[in-house]
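J.: okay, structure incoming, though there's no sequence with it:
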């Protein structure tokens, strides 16, 4: 790792960025340097503008991906190299707001029915029933399931915030069936070798296979289960502020 990237990592660690965000941002900076075959401290405003334009027009990256690259380079130049960042000359790409894909209750049930493996079905049901992010279900510990108070503890979710979400009776039932078969010790859902937590990529693959088996053609991802959870609660008349707290959102959006 170059000295610049090392200093950037130190800054992000001190600011409390998540390890995943830090990794991605450092990769963005590395790709920027590789594109010009020069150290970023030898590059400036002109090269940043041209690189972002290249990412949009040649690589055809999404607005979110370009925004992530923009944020990484801004940290490098303003916090590590102490340079001025003129937003008028280096504007941030505007992200289009798209309505999230939502599955109907029947489609959600079809996905669960198509998931024959008890562990995989439990993972998907827990995501939907509690409105979890995929990283949150992967990080769950056995002790996070509070059957006495019918709630699930989510530790250090997005934004490093702790919260509680719902533990439904049907979710608790399948969790108990799953526990009898797998008897997890620390991580509620461990990986192949039972030493670490299951990966987010594995959960994403599980969802896609079940969705295909269920014959659902919507462009849904595992995150769609979280959107569907919120939408179905809203449709049932649940107060939006309560839904917001369950999701761990700071704004009234789902």
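T.: The structure has been received and is ready for your questions. Just so it is clear, the model here is predicted, and its values are computed rather than measured. Numbering: from 1, shown residues only.
J.: please count neighbours and contacts with C-alpha atoms only from this point.
T.: Noted.
J.: show me where the stretch 51-200 of the chain has strands.
T.: 145-146, 151-154, 163-166 (DSSP state E, counting those that start in this stretch).
J.: ok, and what's touching the first one?
T.: Yep, that's strand 145-146 we're talking about. 151, 152, 153, 167 (C-alpha atoms under 8 Å, 6 or more residues apart in numbering).
J.: do that again at 7 Å, thanks
T.: 151, 152, 153 (C-alpha atoms under 7 Å, 6 or more residues apart in numbering).
J.: identify, from the residues you listed, the entry nearest to residue 123.
T.: residue 152 (13.3 Å; C-alpha to C-alpha).
J.: that older thread, okay, the strands of the stretch 51-200 of the chain in TSV with distance to residue 18 and mean neighbour count next?
T.: Formatted as TSV, these follow (distance: least, C-alpha to C-alpha, whole Å; neighbours: other C-alpha atoms under 10 Å):
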stretch	distance to residue 18	mean neighbour count
strand 145-146	24	17
strand 151-154	16	20
strand 163-166	18	18
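J.: wait, which of the ones you listed is closest to residue 213?
T.: strand 163-166 (27.8 Å).
J.: from the chain's centroid, how far away is the closest one?
T.: With C-alpha atoms, centre = their mean, to the nearest Å as the basis, strand 163-166 stands 17 Å off its chain's centre.
J.: one more: stretch 161-178?
T.: The mean C-alpha position of stretch 161-178 is separated from the chain mean by 20 Å, C-alpha atoms, centre = their mean.
J.: likewise stretch 90-97?
T.: 20 Å.
J.: what are the buried residues along that stretch?
T.: By 16 or more other C-alpha atoms under 10 Å, the buried positions in stretch 90-97 come out as 90, 92.
J.: swap in stretch 208-224?
T.: 208, 210, 211, 214, 216, 220, 222, 223, 224.
J.: now for the strands of the stretch 51-200 of the chain, which one comes closest to residue 7?
T.: strand 151-154 (31.5 Å).
J.: who does the closest one touch, helix- and strand-wise?
T.: Here strand 151-154 touches strand 145-146, strand 163-166, going by 3 or more C-alpha pairs under 7 Å, 6 or more residues apart in numbering; DSSP states H and E.
J.: any chance of those strands in TSV with distance to residue 56 as columns?
T.: TSV is the format used below for these (distance: least, C-alpha to C-alpha, whole Å):
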stretch	distance to residue 56
strand 145-146	44
strand 163-166	37
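J.: among the buried residues of stretch 208-224, which two are most distant?
T.: 214 and 223 (17.0 Å).
J.: and residue 158, how close does it get to residue 21?
T.: In this view, residue 158 and residue 21 are 11 Å apart by C-alpha to C-alpha, to the nearest Å.
J.: with residue 63 instead?
T.: Residue 63 is 17 Å from residue 21, by C-alpha to C-alpha.
J.: settle it for me: which of these two has more neighbours?
T.: residue 63 (16 against 13; other C-alpha atoms under 10 Å).
J.: one more to weigh against that first structure:
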């Protein structure tokens, strides 16, 4: 490990960055060094401007990816190398705004019917029913479920913030049935291999819609889950399943393909 990398890791720890943020920032700085084939502390502002133009124009990275590069590299030069300023301009193309697609009740039923493992079904249900990120769902503990007030405590979610989210009666019953069958402690969804830890996870590979087929993924589903819909319980879990949701747990289940009849 180079001294510069070690210094950057120490600076990120002092700022309280999460492990994932640290990994992302180290990655973008490594990419910068690989592009110029020399240490980042030898670069000038003009070199950085050329590099960001390359990211936008030649690599055609998404606006979110470009901002990640900008934040990581800016942190390096301002907080680690202690530059007085970071005068680099990043011009991004306009970000397209799309309306999320919604699944029908029949599609919700088909989606959950694929899952035979009670733990995985409860995990998918709570991701949908509470609009959670996958990382938030797998880190839940039994004590986070408040059955009396119908609330779920999400500890240290994005931005290192705690929050409370409503639990619909249908979803609460799903969790109770799962708990009576498995009695998990302390994690709500413990790892099968290491019961004292919550399971590791990854998203299903992003699918490209083709014809009448479409694949559904957790992150897209979460962004289209409005809080008011939790008050309406037309489906088993408490509300219509908004937009794409699917989670592959260690490759146990394939990502389902949903076909629409037109």
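T.: Okay, I see it. What you are looking at is a predicted structure, and each value in this text was computed from that prediction instead of being measured.
J.: ok so, going back, for residue 177 of the first structure, find the nearest of the helices and strands packed on strand 151-154 of the first structure.
T.: strand 145-146 (14.0 Å).
J.: in the second structure, what stretch matches that closest one?
T.: Across the second structure, the stretch matching strand 145-146 of the first structure (TM-score structural alignment) is residues 145-146.
J.: contacting residues around the lengthiest helix in the second structure?
T.: Taking DSSP state H as the criterion, the second structure has its longest helix at helix 19-36. Contact with helix 19-36 of the second structure is made by 12, 39, 40, 69, 72, 73, as judged by C-alpha under 7 Å, 6+ apart.
J.: quick one: it to the first structure mean distance?
T.: Its matched residues in the first structure lie on average 1.2 Å from helix 19-36 of the second structure after superposition (mean C-alpha distance after the TM-score superposition for the first structure).
J.: can you give the distance from stretch 199-212 of the first structure to the centre of its chain?
T.: Worked out by C-alpha atoms, centre = their mean, stretch 199-212 of the first structure lies 14 Å from the chain centre.
J.: swap that for stretch 225-237 of the first structure, sorry
T.: The answer for stretch 225-237 of the first structure is 19 Å, by C-alpha atoms, centre = their mean.
J.: how close does the residue of the first structure most remote from its centre sit to residue 8 of the first structure?
T.: Most distant from the centre of the first structure: residue 42, at 33.9 Å, with distances by C-alpha atoms, centre = their mean. Distance, residue 42 of the first structure to residue 8 of the first structure, using C-alpha to C-alpha: 16 Å.
J.: again with residue 90 of the first structure
T.: 20 Å.
J.: please apply the same query to residue 159 of the first structure.
T.: Residue 159 of the first structure is 20 Å from residue 8 of the first structure, by C-alpha to C-alpha.
J.: narrow the contacts of helix 19-36 of the second structure to those in helices?
T.: Reading helices off the contacts of helix 19-36 of the second structure with DSSP H, I get 12, 69, 72, 73.
J.: what's the closest of those residues to residue 115 of the second structure?
T.: Ranked by distance to residue 115 of the second structure (C-alpha to C-alpha), those are led by residue 69 at 37.8 Å.
J.: can you tell me the closest non-neighbouring residue to that closest one?
T.: Setting aside the residues directly before and after it, residue 69 of the second structure is nearest to residue 28 in space (C-alpha to C-alpha, 6 or more residues apart in numbering), at 5.6 Å.
J.: give me the number of neighbouring residues for that neighbour.
T.: 19.
J.: what do you get for the one 10 residues further on?
T.: For residue 38 of the second structure, the tally of surrounding residues (other C-alpha under 10 Å) stands at 11.
J.: ok, the aligned residue in the first structure for residue 39 of the second structure - contacts?
T.: Using TM-score structural alignment, the partner of residue 39 of the second structure in the first structure is residue 39. Shown in contact with residue 39 of the first structure (C-alpha under 7 Å, 6+ apart): residue 33.
J.: thinking again about what came up before, which of residue 159 and residue 8 of the first structure has more residues huddled nearby?
T.: residue 8 (23 against 12).
J.: against residue 184 of the first structure, how distant is the more buried one?
T.: Taking C-alpha to C-alpha, one finds residue 8 of the first structure at 38 Å from residue 184 of the first structure.
J.: all helices of the stretch 101-250 of the second structure, in order?
T.: 105-113, 118-130, 134-138, 169-182, 218-223 (DSSP state H, counting those that start in this stretch).
J.: just checking, what packs against the third one?
T.: Spelled out, that is helix 134-138 of the second structure. Using 3+ C-alpha pairs under 7 Å, 6+ apart: helix 134-138 of the second structure touches helix 118-130.
J.: name the residues that touch the helix it packs on?
T.: 112, 115, 133-134, 137, 165-167, 171, 174-175, 178, 189, 237-238, 241.
J.: hmm, try it at 6 Å
T.: For helix 118-130 of the second structure, the surrounding residues in contact (C-alpha atoms under 6 Å, 6 or more residues apart in numbering) are residue 115.
J.: from the chain's centroid, how far away is that helix?
T.: With C-alpha atoms, centre = their mean, you get 15 Å for helix 118-130 of the second structure.
J.: mean per-residue distance, that helix to the first structure?
T.: Mean for helix 118-130 of the second structure is 1.2 Å (mean C-alpha distance after the TM-score superposition for the first structure).
J.: number of nearby residues for residue 227 of the first structure?
T.: 20.
J.: now do the one 5 residues further on
T.: By other C-alpha under 10 Å, the residues close to residue 232 of the first structure number 15.
J.: relative to residue 18 of the first structure, how far out is it?
T.: 30 Å.
J.: with residue 205 of the first structure instead?
T.: Residue 205 of the first structure is 23 Å from residue 18 of the first structure, by C-alpha to C-alpha.
J.: thinking again about what came up before, and the two most separated of the ones in helices among the contacts of helix 19-36 of the second structure?
T.: Between all members of those, the farthest pair (by C-alpha to C-alpha) comes out as 12 and 69, at 15.3 Å.
J.: related to what we said a few turns ago, for the longest helix of the second structure, which positions count as buried?
T.: 22, 24, 25, 26, 28, 29, 30, 32, 33.
J.: out of the helices of the stretch 101-250 of the second structure, flag the one nearest residue 202 of the second structure.
T.: Set against residue 202 of the second structure and scored by C-alpha to C-alpha, the helices of the stretch 101-250 of the second structure come closest in helix 134-138, at 8.3 Å.
J.: distance from that closest one to the first structure after superposition?
T.: Mean for helix 134-138 of the second structure is 1.1 Å (mean C-alpha distance after the TM-score superposition for the first structure).
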